[in-house]
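Chemist: Provided below are the primary sequence and the corresponding predicted coordinates.
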Amino acid sequence: MHTYRGGTGGEVTDVELLTAHVAGDPHAFRELLTRHQDHLWHVARRTSYSDEDASDALQEGLLSAHRNASKFRRDAAVRSWLHAIVVNACLDRIRRNKSRQAFSLSADNVEEPRDSHDHVEAVDMRMTVDQALALLPPEQRAAVVAVDMEGYPVAEAAIRLGIPVGTVKSRCARARKRLAAELAELGGRGNRS
């Protein structure tokens, strides 16, 4: 295992690692991924419809980042650059799989309830939200996930998604309106059963 240290013994920056990778260092990109793997997995998982799609999109995105590292512009943080590449890989995969509508049954983000009734309600709510998210167009889903689920400010979400701030705002507004309608519809169906 290679350990990266800066000139003063401190940790090498992400930009330095990316530069080393472009220069041919065989370990630099792996170190960069080690730093950001968890974050990028969560981004892929929240943007995709299933763990399988998230995994595939993450792999595709990282391969793209590896190949296109020389195109990195220093006006953005490396983490934001990687984030945007992974989101775009997820959106590309969603477009390719458009005919397949799936949703996550995972309860990864559901707080552990105190009793089984609460647990069933929490899982049911998560499934309902996932179903509603699955009905959104991919670009709206990515924007609303970044802002409302991941908690990024609109300006940072715009950087991460590689789109203007106004576009993030309009996609979120359209997504929230559609989500409200879909959640009401899905909730109404659940009450009728």
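Modeler: Structure received. Numbers count the residues shown, from 1 in each chain.

Chemist: please make it C-alpha for all contacts and neighbour counts, starting now.
Modeler: Will do.

Chemist: okay, and the most centrally placed residue in the chain sits in which element?
Modeler: Among the residues of the chain, Val43 comes closest to the average C-alpha position under CA atoms, centre = their mean, at 2.1 Å. According to DSSP states H and E, Val43 maps onto helix 28-47.

Chemist: buried set for stretch 32-47?
Modeler: Under the neighbour-count criterion of 16 or more other CA atoms under 10 Å, stretch 32-47 has Leu32, Leu33, Leu40, Trp41, Val43, Ala44, Arg45, Arg46, Thr47 buried.

Chemist: any chance of those in CSV with distance to Leu105 as columns?
Modeler: CSV is the format used below for these (distance: CA to CA, whole Å):
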residue, distance to Leu105
Leu32, 31
Leu33, 27
Leu40, 20
Trp41, 17
Val43, 17
Ala44, 16
Arg45, 12
Arg46, 12
Thr47, 14
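
Chemist: alongside the first one, take a look at this:
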Amino acid sequence: MSAAQAGGRDALEALLRRHYDRIHALCRRLTGHDEDALDATQEALLAIVRGLDRFDGRAAFSTWSYRVATNTCLDQLRRRRRRPEPAPRDTATDDPAVPSFDQLLSDRLAIDEVLATLAPEFRAAVVLRDVLGLDYATIGEVLDIPPGTVRSRIARGRAALADQLGNLNPSVDVPTDRP
């Protein structure tokens, strides 16, 4: 990190390469679209490079870079009009207990589509927790909000997802007609 801050090109490239996949995954889920995610990832990496001298080490580099990437995505969402996602295909499987690849893909597209409808503050909290697996304190640092607000946004975001998605794969659910 210090070598990258001192201007070491190889160190900077290694640092960005090490964090690229997780930053791209964050951008993909926040923007909800592959092309937008690539744009946001590039913008985030540029912002990280430009702001490297301001990184003071109070937080982990990953936390700081997630904050930069999240802010970049939220800015992009405010600037751009969202394009509709393709509707997921409805496919049948031979064994209803084992979802097919098409069903898994369809479920993922449905989740991405619903994520795109969430308010950006709820989407960011849910993606940081459920996709990247960050803890509440780290999410609070990334979003610059208190842990209680993090919990609230995650709960509200998950509730909205559940309301809109319903049950993606009802064939594997336990029947609800219990006495």
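Modeler: Great, that's in hand. Please read all numbers here as calculations on a predicted model, not as lab measurements.

Chemist: TM-score of the superposed pair?
Modeler: Overlay of the two chains. TM-score (TM-score structural alignment, normalised by the length of the second structure): 0.78; 163 aligned residues with a CA RMSD of 2.8 Å.

Chemist: translate the residue nearest to the centre of the first structure into the numbering of the second structure.
Modeler: Using TM-score structural alignment, the equivalent of Val43 of the first structure in the second structure is Leu26.

Chemist: related to what we said a few turns ago, quick one: the helix holding Val43 of the first structure to chain centroid distance?
Modeler: 10 Å (CA atoms, centre = their mean, to the nearest Å).

Chemist: hey, where'd the helices end up in the first structure?
Modeler: Assigned by DSSP state H, the helices in the first structure fall at 14-22, 28-47, 51-67, 78-96, 116-134, 138-144, 154-161, 165-192.

Chemist: what is the orientation angle of the last one with helix 116-134?
Modeler: The reference is to helix 165-192 of the first structure. 130 degrees (axes from the mean of the first three to the mean of the last three CA atoms, to 10 degrees).

Chemist: packing partners of helix 165-192 of the first structure?
Modeler: Where contact means 3 or more CA pairs under 8 Å, 6 or more residues apart in numbering; DSSP states H and E, helix 165-192 of the first structure is packed against helix 116-134, helix 138-144, helix 154-161.

Chemist: so which of those helices gets nearest Glu185 of the first structure?
Modeler: helix 116-134 (9.3 Å; CA to CA).

Chemist: whereabouts in the second structure does stretch 136-145 of the first structure align?
Modeler: Stretch 136-145 of the first structure maps onto residues 118-127 of the second structure, going by TM-score structural alignment.

Chemist: chain center to the matching stretch: distance?
Modeler: On CA atoms, centre = their mean, the centre of stretch 118-127 of the second structure falls 8 Å from the chain's centre.

Chemist: need the residues that contact that stretch.
Modeler: Around stretch 118-127 of the second structure, the neighbours that count as contacts under CA atoms under 8 Å, 6 or more residues apart in numbering are 26, 29-30, 70, 74, 77, 115-116, 139, 143, 150, 153-154, 156-158, 160-161.

Chemist: the counterpart of Arg153 of the second structure in the first structure - nearest residue in space that isn't next to it in sequence?
Modeler: Counting by TM-score structural alignment, Arg153 of the second structure corresponds to Arg171 in the first structure. The shortest distance from Arg171 of the first structure to any non-neighbouring residue, by CA to CA, 6 or more residues apart in numbering, is to Gln140 (5.0 Å).
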